[in-house]
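generate a structure from the sequence data that follows.
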Amino acid sequence: MNKFYIFSSPSLRAILQFSIITSLLFVSLVGHVKSVEALIESSADKVENKNKKQRVFSLPKPMLDELMKNMVLVEAGSFAMGSDSPLARNREKPVRQVSLDAFYIGKYELTQDLFEQIMGWNNSFFACDKCPVNNISWFNMLLFIERLNSATGKEFSLPTEAQWAYAAKGGNKSQNYRYSGSNNINDVAWFADNAKNKSHPVGLKKPNELGLYDMTGNLWEFCLDDMSRQAYTFTESHNPFMGDKENLKQKAMKVIRGGGYEFSATENLVFMRDGATNNVRMADIGFRLVMSKN
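Got it, this is the predicted structure:
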């Protein structure tokens, strides 16, 4: 005899109860998963932050001693910035009086050994420890300086254009030479006629009046300022600076000074200025450090 099983239809109350229980279980499960995810993310963030805090940049004492020994004091003073030479372009005009507080500036362009010690890499062309570092962007320079300051407890910076120009002309010891330290470019610079299309180790030519080397030729040197053809008209006369120091990491054209190994004698005149974007890397652009006297 066949048996038939008859199932009664569930009541609305039962359906609602089942639905409520299922919803509660789902909410509980989702909440648990989110709690686990939050815990994992929180732990990962803590590990990442901990690793960042533990990253320490260091400079061996002999290298620090050499670096500090090579920072040259530039006494406070005033000078004529710009040029009224027939060879001067609009970007180098007008001539104006500028005054500056005292500061220290590197005797040499920053060398590859020091850069690599702090950064852990060196992509320079013409590699050698005492050759000037190159093929790095202005942003790379800024990061290097941040790490160098962390390693040394000092406050190094890129020079403002006014600081660079004052130092290149010899500060308050200036003899008003055409190039930095001489009227004969061969005495003080690696340039198109003698460099053989490459940069050279720092300090092989004669220094300028302040004892600074390669302020003319070898590599162009980045400054802190934004490049503007009207900068000499717009900026203030005491400690002038063109740009926004509160927002240095925005893309901009930056001033380069000093000429370079591929450029002619005329293009290496001490007043010449040019510009390059802060993300560009070139074989003929480097930098030197400054530090406040205070």
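
rest of the way, CA atoms for contacts and neighbours
Fine.

isn't Asp187 right next to Lys205, touching?
Yes - shown here, Asp187 and Lys205 form a contact pair, counting by C-alpha atoms under 8 Å, at 6.2 Å.

I have a second one here; can you model it like the first so I can compare?
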Amino acid sequence: MHSMVDIPAGAIALRDDRLGTRWEVTLPAFRLGRYPVTGADDVPVASVSWYDAVALCNKLSAEDGFPAAYEISGEDVTLVDSSPGYRLPTEAEWQYACTAGVPAYRYGGLDEIAWYANNSDGRAQAVGQKVANAWGLHDMLGNVWEWCWDLYDPATYGSYRIFRGGGFDDPDRSIGSTVRRRSHPTFAIEDLGLRLAQSVVTA
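From the prediction side, this is the model:
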């Protein structure tokens, strides 16, 4: 079973500086992985596309005895709202959890909390070595970027999806809770991975 953290309900203000828009999202309680999904030697899984990430969520759900959170038919992916299975966080959930519900750019000194260009030796590092945030989440910033569920801007970018958090090769200015990146859902690169989320399903 994956180590999941209970995240309390709350609200988060988001913004898109490119479009000059701001909005607020109210979030029910949910669960988020204590660490990014890892492979060998506890190093984050990376070089996964968004399509790979949702498929991996379903695979890990099955391994841990949960029903699938996604119905996948080719490039058509639908979230099953009532499923307790693993899924990608929304970007609102990700940003809210990143700084433990308190709006901030970071949750500590950069070298203490994150692997990035100045300290990573140019590669992803085993998770859990840096200081966690106030909710016990590790590596929310740095190490690998993390795919989110959301479309970025369908009117302009079509199927592009969002990823958050910064990676091991990024400079300090790119490592912050409000930094938003996007790419085509087939995009995969060595510093882009994922973190599991779960909806809290009540009977």
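
TM between them?
Scored against TM-score structural alignment, normalised by the length of the second structure, the superposed chains reach a TM-score of 0.83; 182 aligned residues with a C-alpha RMSD of 2.0 Å.

with the second structure overlaid, report how far the longest strand seen in the first structure is off on average.
Scanning the first structure for the longest strand, with DSSP state E as the assignment, gives strand 220-226. Once the two are superposed, strand 220-226 of the first structure sits an average of 0.6 Å from its aligned residues in the second structure (mean C-alpha distance after the TM-score superposition for the first structure).

in the second structure, point out the residues matching the longest helix belonging to the first structure.
For the first structure, the longest helix by residue count, based on DSSP state H, is helix 12-54. Counting by TM-score structural alignment, helix 12-54 of the first structure falls onto no part of the second structure.

how far away from the center of its chain is that helix?
For helix 12-54 of the first structure, the separation from the chain centroid amounts to 44 Å (computed by C-alpha atoms, centre = their mean, to the nearest Å).

same check, this time on stretch 206-215 of the first structure
Relative to the centre of its chain, stretch 206-215 of the first structure is centred 23 Å away, using C-alpha atoms, centre = their mean.

tell me the residues of the second structure aligned with that stretch.
Aligned using TM-score structural alignment, stretch 206-215 of the first structure spans residues 131-140 in the second structure.

residues in contact with the matching stretch: which ones?
Contacting residues not belonging to stretch 131-140 of the second structure are listed as 5, 7, 33-36, 97-100, 107-108, 112-115, 127-128, 130, 165 [C-alpha atoms under 8 Å, 6 or more residues apart in numbering].

what of stretch 266-277 of the first structure?
So stretch 266-277 of the first structure is in contact with 81-83, 87-88, 91-92, 138, 165, 168-169, 177-180, 191, 216-217, 227, 251-260, going by C-alpha under 8 Å, 6+ apart.

tell me the strands in the second structure, going along the chain?
Secondary structure of the second structure (DSSP E): strands at 4-7, 10-16, 21-27, 30-33, 70-73, 76-79, 145-151, 161-164, 180-183, 192-193, 197-199.

columns distance to Gly85 of the second structure on top of the ones you listed, output as a markdown table?
Listed next are the strands of the second structure as a markdown table, based on distance: least, C-alpha to C-alpha, whole Å:
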| stretch | distance to Gly85 of the second structure |
| --- | --- |
| strand 4-7 | 12 |
| strand 10-16 | 22 |
| strand 21-27 | 18 |
| strand 30-33 | 11 |
| strand 70-73 | 8 |
| strand 76-79 | 10 |
| strand 145-151 | 14 |
| strand 161-164 | 21 |
| strand 180-183 | 25 |
| strand 192-193 | 18 |
| strand 197-199 | 6 |
